[in-house]
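A.B. asks: my questions concern the predicted model and sequence given below.
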Amino acid sequence: MAISYSWTHNFSADALKTLFLSVDWESGNYPEKVQQAMLNSHRVYSVWNGNELVGLINSMTDTVLTVYFQYLLVHPDYQGHGLGKNLIKGMLEEYKDIPRKILISVETKVGFYENCGFTHHMDKAPMFVSTL
């Protein structure tokens, strides 16, 4: 594996579609919208195997108090090798001066995020209005 990391907002719609659908995310069916979402993100940190996009994390922030990590995904063929942890580590370093870092996790992945330093707050609930 020729793994490398990159700070970029520019991805082809096809690369995003392949990555998002590899983890069964519905948004992969809207690759042009995902592409625009990456362009509109504050930062995007991605991981590559050569020219193949195999993972990414993006952020939205007010640049002062709060940063929200919206997407973190790693292609299943590359999971279990620390790539996701490295993506989070890069983002946490990038936003080390911002005191509140937020993400929403599916219940089965809470342990992963706790191992990365996040705290599961049982007294808070994510809320959504979504058409996806």
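C.D. replies: It's in. Source: prediction; values computed, not measured.

A.B. asks: C-alpha only now, for contacts and for neighbours.
C.D. replies: OK.

A.B. asks: is it true that residue 47 touches residue 72?
C.D. replies: No: the pair residue 47 / residue 72 is not scored as a contact, 11.0 Å apart, by Cα atoms under 8 Å.

A.B. asks: common neighbours of those two, please.
C.D. replies: 55, 56 (Cα atoms under 8 Å, 6 or more residues apart in numbering).

A.B. asks: between the two, which is the more surrounded one?
C.D. replies: residue 47 (22 against 19; other Cα atoms under 10 Å).

A.B. asks: what about the helices in the chain?
C.D. replies: Along the chain, counting by DSSP state H, helices occupy 13-22, 31-40, 83-94, 110-115.

A.B. asks: for those, give me JSON lines that also has mean neighbour count and distance to residue 67.
C.D. replies: Formatted as JSON lines, the helices of the chain follow (neighbours: other Cα atoms under 10 Å; distance: least, Cα to Cα, whole Å):
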{"stretch": "helix 13-22", "mean neighbour count": "19", "distance to residue 67": "22"}
{"stretch": "helix 31-40", "mean neighbour count": "17", "distance to residue 67": "14"}
{"stretch": "helix 83-94", "mean neighbour count": "18", "distance to residue 67": "10"}
{"stretch": "helix 110-115", "mean neighbour count": "13", "distance to residue 67": "16"}
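
A.B. asks: take a look at this one as well, against the first:
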Amino acid sequence: MNAIEVRNLKKSFGELQAVAGVKFVAEQGEILSLLGPNGAGKSTTISMLSGLLAPNEGDAFIMGHSIRSAPQAAKAGLGIVPQDIALYPDLSARENLDFWGKMYGLRGAALKDRVDEVLDIIGLRDRQKDAVGKFSGGMKR
């Protein structure tokens, strides 16, 4: 199974065609980056893959799940490191993860379990109560 398969994604904003039929495949274990000049549609493509924007045409599959017909399942298989760090500096690592988990629809025990898992994966379990504003740039990412 492909980790990501993008099939003819298109996105327009009025007369402006931001993404014109993007197609690519990323296999499991590969690292993917999108390169191009300003205005090439990189951020718009990522926004469609992550569910922030709906494509006008086409579809994409994250771990086999369609961003159109199964967006929650697709989002669960995707991790993105944005250019601008989307953290609240006055909140702790756990509070930030709780917030973003809730944004993705997690609640209760599922939220707690996922936050614990992520804290272990990123090696910050012992710093979970510290405000992220005190973290280095690498720790924030």
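C.D. replies: Sure thing, it's come through. On a predicted model such as this, the values are computed, not experimentally measured, just so you know.

A.B. asks: mind checking the TM-score on these two?
C.D. replies: With the length set by TM-score structural alignment, normalised by the length of the first structure, the two chains reach a TM-score of 0.29; 70 aligned residues with a Cα RMSD of 5.2 Å.

A.B. asks: if we can go back for a sec, among the helices of the first structure, which is nearest residue 101 of the first structure?
C.D. replies: helix 83-94 (8.2 Å; Cα to Cα).

A.B. asks: coming back round to it: is it possible to get TSV of the helices of the first structure that adds distance to residue 6 of the first structure?
C.D. replies: Shown next, in TSV, are the helices of the first structure (distance: least, Cα to Cα, whole Å):
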stretch	distance to residue 6 of the first structure
helix 13-22	15
helix 31-40	13
helix 83-94	10
helix 110-115	22
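
A.B. asks: wait, which of the ones you listed is closest to residue 53 of the first structure?
C.D. replies: Judging the helices of the first structure by Cα to Cα, what sits closest to residue 53 of the first structure is helix 13-22, at 6.3 Å.

A.B. asks: for the closest one, packing partners?
C.D. replies: helix 31-40, strand 52-61, strand 66-74 (3 or more Cα pairs under 8 Å, 6 or more residues apart in numbering; DSSP states H and E).

A.B. asks: nearest to residue 88 of the first structure, out of those?
C.D. replies: Nearest to residue 88 of the first structure among these is strand 52-61; the distance by Cα to Cα comes to 7.4 Å.

A.B. asks: ok, residues contacting the closest one?
C.D. replies: Against strand 52-61 of the first structure from outside (Cα under 8 Å, 6+ apart): 15-16, 19, 38, 41-48, 67-75, 78, 83-84, 87-88, 91.

A.B. asks: got the angle for it vs helix 31-40?
C.D. replies: Angle, strand 52-61 of the first structure to helix 31-40, by axes from the mean of the first three to the mean of the last three Cα atoms, to 10 degrees: 50 degrees.

A.B. asks: tilt between strand 52-61 of the first structure and helix 13-22?
C.D. replies: 90 degrees.

A.B. asks: what comes up buried for strand 52-61 of the first structure?
C.D. replies: 53, 54, 55, 56, 57, 58, 59, 60, 61 (16 or more other Cα atoms under 10 Å).

A.B. asks: nearest to residue 103 of the first structure among those?
C.D. replies: Of all those, residue 59 has the smallest distance to residue 103 of the first structure: 9.5 Å, by Cα to Cα.

A.B. asks: right, I'll call it a day here.
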